[in-house]
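[1] Sequence and predicted structure, then a few things I'm wondering about:
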Amino acid sequence: MLSPAPELTPEIAALLRRAMFPDPVRIALALEAYRTHSDRRIFVWDVDGRPVCAAGVQLAGREAQVLHIGTRPEQAGRGHGRNLLHAVAAQLGLTRLTAETDDDAVGFYRRSGFEVAEVAGRGGQRRYLCTLNLGETGNPGG
């Protein structure tokens, strides 16, 4: 079940950290941005009242970019991430949801209905722009 995160608890921060570059300074800055930037929001997917997946997004009108998404390792592969992103898009009435990712996560976005295009890499790694076009209805396919 989808729920907006009322606050950035240690449990939710741990989920988001799973999608962050493992640099303590960069992690601290990214988490602080969720507390201080009005265009950033965190959403959580709960199972039996326990957060199993969290996503941080940056809003721009009726579009949003997924900045981070992390799932508990023991809950991976069960559709929680996909369900979370689609529920966020529907709740916010988004027309488009995007994410930039690498080889490790591009398959997740493809399986979740995103169109994928390779973009300029960084640090010798391939990068991908993943786009979920939702149309005016907030649902995939318009």
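    Looks like it came in fine.
[2] CA atoms for contacts and neighbours, from now on please.
    OK.
[3] And Pro4, how far from Val57?
    11 Å (CA to CA, to the nearest Å).
[4] meant to ask about Arg18
    Arg18 sits 15 Å away from Val57, going by CA to CA.
[5] So between these two, which is more surrounded?
    Between Arg18 and Val57, Val57 has the larger neighbour count (other CA atoms under 10 Å), namely 23 against 16.
[6] Just say helix, strand or coil for the residue nearest to Leu129 when sequence neighbours are not counted.
    Once flanking residues are discounted, Leu129 sits nearest to Glu100: 4.6 Å by CA to CA, 6 or more residues apart in numbering. Taking DSSP: H, G, I helix; E, B strand; the rest coil as the rule, one finds Glu100 in the strand state.
[7] if we can go back for a sec, find residues that contact each of Pro4 and Val57.
    Arg41, Ile42 (CA atoms under 8 Å, 6 or more residues apart in numbering).
[8] okay, now the one to match up with it:
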Amino acid sequence: MDVKSRLQENLIQELLSYSVFPDPDVLEETIGKYETDSNMWLYGYESEGVLVGIIGFRINDEQEMTIHHLAVEPHSRGAGFGRGIILEIIEEMHPVRIVAETDEDAVQFYRSIGFVIRSLGEKYHGVERFVCTYEIEPEDE
């Protein structure tokens, strides 16, 4: 569900905080981007009526989606919600390709659902970054 209009809610901010550098200023900056940029989308994922995850992304005119934020609340991790979020967003938005940049901690998650992983090297001092790409197969007509 679209949760962009709920950016000032504590739960939305808490979920978003799991996917940004742990700094209140960075979280505020991120919230500001969603509030002011009409090309940024923010969706929440519910399980049994409880919001357990969030995905923030852009999708361009060529239907390439770039994931900027993806998070599942800590007690719900490992239950398949991250994968579910991505499958639901594919169904909803119909991208032809999904791209996400991440750190080493999340590489295995993306690899496990079929993303191709490529190292970007040490983008920040002492931190290797990766680009993860997923090509969506066109449906047979």
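    It's in. Predicted model only: the values in this text are computed from it and were never measured.
[9] what TM-score comes out when they're superposed?
    Once superposed, the chains reach a TM-score of 0.90 (TM-score structural alignment, normalised by the length of the second structure), with 135 aligned residues with a CA RMSD of 1.3 Å.
[10] just to revisit the earlier point, unless I'm mixing things up, the residue nearest to Leu129 of the first structure is touching Arg127, no?
    Yes: if you go by CA atoms under 8 Å, Glu100 of the first structure and Arg127 touch, sitting 6.9 Å apart.
[11] Can you name every helix or strand that the helix or strand containing His69 of the second structure contacts?
    With elements taken from DSSP states H and E, the one containing His69 of the second structure is strand 64-72. With contacts defined as 3 or more CA pairs under 8 Å, 6 or more residues apart in numbering; DSSP states H and E, the secondary structure elements packing on strand 64-72 of the second structure are helix 10-17, strand 50-59, helix 81-93, strand 97-103.
[12] mind redoing it with 6 Å?
    Strand 64-72 of the second structure makes packing contacts with strand 50-59, strand 97-103 when contacts are defined by 3 or more CA pairs under 6 Å, 6 or more residues apart in numbering; DSSP states H and E.
[13] Mean neighbour count, these: which tops it?
    With neighbours taken as mean count of other CA atoms under 10 Å, these reach their highest mean count in strand 50-59, at a mean of 20.
[14] check contacts around Met42 of the first structure.
    Careful, residue 42 of the first structure is Ile; it's not Met. Counting by CA atoms under 6 Å, 6 or more residues apart in numbering, Ile42 of the first structure touches Ala5, Ala55, Gly56.
[15] What residues does the last one make contact with?
    Counting by CA under 6 Å, 6+ apart, Gly56 of the first structure makes contact with Arg41, Ile42, Leu67, His68.
[16] any idea how far the closest residue to the second one other than its chain neighbours is from Gly77 of the first structure?
    Spatially, and ignoring its direct neighbours in sequence, Ile42 of the first structure is nearest to Gly56 (4.4 Å; CA to CA, 6+ apart). Distance of Gly56 of the first structure to Gly77 of the first structure, computed by CA to CA: 19 Å.
[17] would you list the contacts of Ile42 of the first structure in JSON lines and tack on distance to Asn133 of the first structure?
    Below are the contacts of Ile42 of the first structure laid out as JSON lines (distance: CA to CA, whole Å):
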{"residue": "Ala5", "distance to Asn133 of the first structure": "25"}
{"residue": "Ala55", "distance to Asn133 of the first structure": "18"}
{"residue": "Gly56", "distance to Asn133 of the first structure": "19"}
